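1. sharing a model prediction with you, sequence too.
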Amino acid sequence: MSFTIEERGKPNTQDYRVFFKDSEGKYISPFHDIPMYADEDENIFHAVIEVPRWTNAKMEIATKDPLNPLKQDIKKGNLRYVANVFPHKGYIWNYGAIPQTWEDPGHKDGDTGCCGDNDPIDICEIGSKVCSRGEVIKVKVLGTLAMIDEGETDWKVIVINMEDPEAKDYNNIEDVRRLKPGYLEATVDWFKRYKVPDGKPENQFAFNGEFKDKDFAIDVVKSTHGFWKALISQKTAAGELNCMNTCNPDSPSCCSNDKAKSVVDATACFGEESPIPTTVDKWYYFEKK
């Protein structure tokens, strides 16, 4: 199973979108149509890369838009770029989400005591390759960090690309600690402080900021898949979320290929990218608490 992307609009502007196609060239939703599993028997998952490592643009699956293309988040009317909090530059992993998962805002997690953040579950891919925006990769789950973001549960699942030459050496979270010393600590530090330049407090974590192991993480992913199933079948109210899809015939929101194409055709044609503001390269320094 392979996937391609189609860019629309001008990169680094508010009209920029990244749409997804299946191997037959039909438009699909990366939220609803890409299977969660790449290999269910081996617990290998698909992951959609939203933000390549070292970049700053806060790209994300547009959960409220038809077909859920990637688009850049907007805050206070401006495109959002994550700040560089020393010593970090941009995102320190390939960042993205596992399709066909959903952190239900109506479900209070028994471990964190907080409800979900209304998004697909996030992944931090730690392999050596810098992935490209919109790339769909197959990943092995290694563990998870339970971030509490403004009172919501926001799981960060640590994964590695199955195509990474060292993937065979990583089978649990302790392998990351042993083979990439300092990376897990840097991950906690990044998530704790990345919103501080915006005037927000440091993020908090469940489990005292400790990572949970592979089995725990896989259970979390599977539970969010269950929440997504209820969402796509309308057993759970979608609210502002857009469930338009082309590959789930039992879903009330399943549409024709022509309808999906009309959504893409209604957006701006791909054009020359605008420059990224020079302020994006600023480094912020804060004393660790």
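-> It's in.

2. CA atoms for contacts and neighbours, from now on please.
-> Fine.

3. any idea which helix or strand comes after the lengthiest strand in the chain?
-> The single longest strand within the chain, with elements called by DSSP state E, is strand 136-149. Toward the C-terminus, strand 136-149 is succeeded by strand 152-161 as the next helix or strand (DSSP states H and E).

4. now do that next one against strand 136-149: the angle between them, please.
-> 150 degrees (axes from the mean of the first three to the mean of the last three C-alpha atoms, to 10 degrees).

5. pull out the buried residues from strand 152-161.
-> Within strand 152-161, the residues scored as buried using 16 or more other C-alpha atoms under 10 Å are Glu152, Thr153, Asp154, Trp155, Lys156, Val157, Ile158, Val159, Ile160, Asn161.

6. cool, and stretch 125-138?
-> Going by neighbour count (16+ other C-alpha under 10 Å), the buried part of stretch 125-138 is Glu125, Ile126, Gly127, Ser128, Cys131, Arg133, Gly134, Glu135, Val136, Ile137, Lys138.

7. could those go into CSV alongside distance to Glu202?
-> Shown next, in CSV, are these (distance: C-alpha to C-alpha, whole Å):
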residue, distance to Glu202
Glu125, 23
Ile126, 23
Gly127, 27
Ser128, 29
Cys131, 28
Arg133, 28
Gly134, 29
Glu135, 31
Val136, 31
Ile137, 31
Lys138, 32
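
8. just checking, what packs against the longest strand of the chain?
-> For strand 136-149, the packing partners by 3 or more C-alpha pairs under 8 Å, 6 or more residues apart in numbering; DSSP states H and E come out as strand 44-51, strand 152-161, strand 204-205, helix 214-232.

9. dropping in the other structure now:
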Amino acid sequence: VLLPVATTSIRNLHRHSTMSYQLEERGTPNTLDYRIYYIEKDGVAVSPFHDIPWKSSTSPLVYNMVVEVPRWSNSKMEIATTEQLNPIKQDVKKGNLRYVANTYPYKGYIWNYGAIPQTWENPNHTDSNTGQTGDNDPIDVCEIGSRVCERGEIIQVKVLGVLAMIDEGETDWKIIAIDVNDPDAAKLNDISDIEAIKPGYLDDTRNWFRVYKVADGKPFNSFAFDGQFKNREFAEGIIAETNQFWNELIAGTVTSNLDITNTTCTDSPNKITAAAANEVIQSKPVLSRSVPITDKKATAWFYLPRE
């Protein structure tokens, strides 16, 4: 798919959301320099990590989610935590763009995947539940609704539960949630409700996380709690804890390699002006036509060996 050039690099993505943000694309899609920046309705650039609220203003039980990877896609897009204004970019390993393999029978990611802003899994904190430190990222979310979201979209979700994955010696929480506007949202209020409405989805979610790195030569992932999903109350406690860690991060009171540049956090030592934020974006290459994805992980099946 060919994208237009820089004159149409700004996309409106609030058709399904109560939040009004524009996305400004920079660089060439499917290359190392591609970035997606966020612009608030008043024209000020914001960080999706630090400036977008973690909770919706409409309800204390509704959380904001930054959609990094739409369902069934393979490009491992993520909030760039070490870059100014934290744009969305594709993860890189050994100089190459990262793609998640289609591990049979799964096609790419099996949910809309993203993160809750203003959260941080502190790598200096050993979790009392898992015995492992955090993975230095915002907390991850698997949104299990019926709609395939757009990359970069901000949606409001209801939290249902959480899975505690252990990834190479780090705690990597996976929040299970559903878009509040999904037709099934009213029927799903906790992790125990999911099986009746979406049979097999939780088992496949656990197995997806167990196997998805095997195609890269990595071992099977493991889980705390013997792989059992924890309920909504537990999940919301974990989210609140990661929000508190983020508060310490944005205040500059903890040592970190992450970038805390922002335009709205009053008490942050790294708050910058709207003009300075605009300069960050304008310094990046303008949007140009996408190049084809050539990595076979995005198109071929990978079959797991017999255990």
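-> Everything's here; your move. None of these values were measured; they are calculated from a predicted model.

10. quick one: TM-score?
-> The pair, once superposed, lands on a TM-score of 0.98 when counted by TM-score structural alignment, normalised by the length of structure 1; 288 aligned residues with a C-alpha RMSD of 1.0 Å.

11. can you get me a residue count around the corresponding residue of structure 2 for Ser233 of structure 1?
-> In structure 2, Ser233 of structure 1 lines up with Ala251, judged by TM-score structural alignment. By the measure other C-alpha atoms under 10 Å, the count of residues near Ala251 of structure 2 is 15.

12. turn the helices and strands packed on strand 136-149 of structure 1 into a markdown table, columns for distance to Val264 of structure 1.
-> Formatted as a markdown table, those follow (distance: least, C-alpha to C-alpha, whole Å):
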| stretch | distance to Val264 of structure 1 |
| --- | --- |
| strand 44-51 | 19 |
| strand 152-161 | 29 |
| strand 204-205 | 39 |
| helix 214-232 | 21 |
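
13. which one of these lies nearest to Asn248 of structure 1?
-> Closest to Asn248 of structure 1 of these, according to C-alpha to C-alpha: helix 214-232, at 8.4 Å.

14. helices or strands up against the helix or strand just after the closest one?
-> With elements assigned by DSSP H and E, the helix or strand that comes after helix 214-232 of structure 1 is helix 257-265. Applying 3+ C-alpha pairs under 8 Å, 6+ apart, we find helix 257-265 of structure 1 packed against strand 27-28.

15. what about 10 Å?
-> strand 4-8, strand 17-21, strand 27-28 (3 or more C-alpha pairs under 10 Å, 6 or more residues apart in numbering; DSSP states H and E).

16. what range does the longest strand of structure 1 cover in structure 2?
-> Mapping strand 136-149 of structure 1 onto structure 2 (TM-score structural alignment) gives residues 154-167.

17. how about stretch 63-77 of structure 1?
-> Using TM-score structural alignment, stretch 63-77 of structure 1 pairs with 81-95 in structure 2.

18. just how off-centre is that stretch within its chain?
-> Here stretch 81-95 of structure 2 is found 12 Å from its chain centre; the criterion is C-alpha atoms, centre = their mean, to the nearest Å.

19. stretch 207-215 of structure 1 now?
-> Computed by C-alpha atoms, centre = their mean, the chain-centroid distance of stretch 207-215 of structure 1 equals 19 Å.

20. can you list the neighbours in contact with that stretch?
-> Contact partners of stretch 207-215 of structure 1, identified using C-alpha atoms under 10 Å, 6 or more residues apart in numbering, comprise 111-112, 140-148, 156-159, 171-174, 184-185, 188-189, 192, 205, 217, 220-221.

21. all strands for the stretch 1-150 of structure 2, in order.
-> For the stretch 1-150 of structure 2, applying DSSP state E, counting those that start in this stretch gives strands covering 10-12, 21-26, 35-40, 45-46, 62-69, 77-79, 88-90, 92-93, 96-97, 102-103, 112-115, 133-134, 140-143.

22. for Thr294 of structure 2, find the nearest of the ones you listed.
-> strand 96-97 (10.5 Å).

23. after superposition, how close is the closest one to structure 1?
-> With mean C-alpha distance after the TM-score superposition for structure 1, strand 96-97 of structure 2 departs from structure 1 by a mean of 0.7 Å once superposed.
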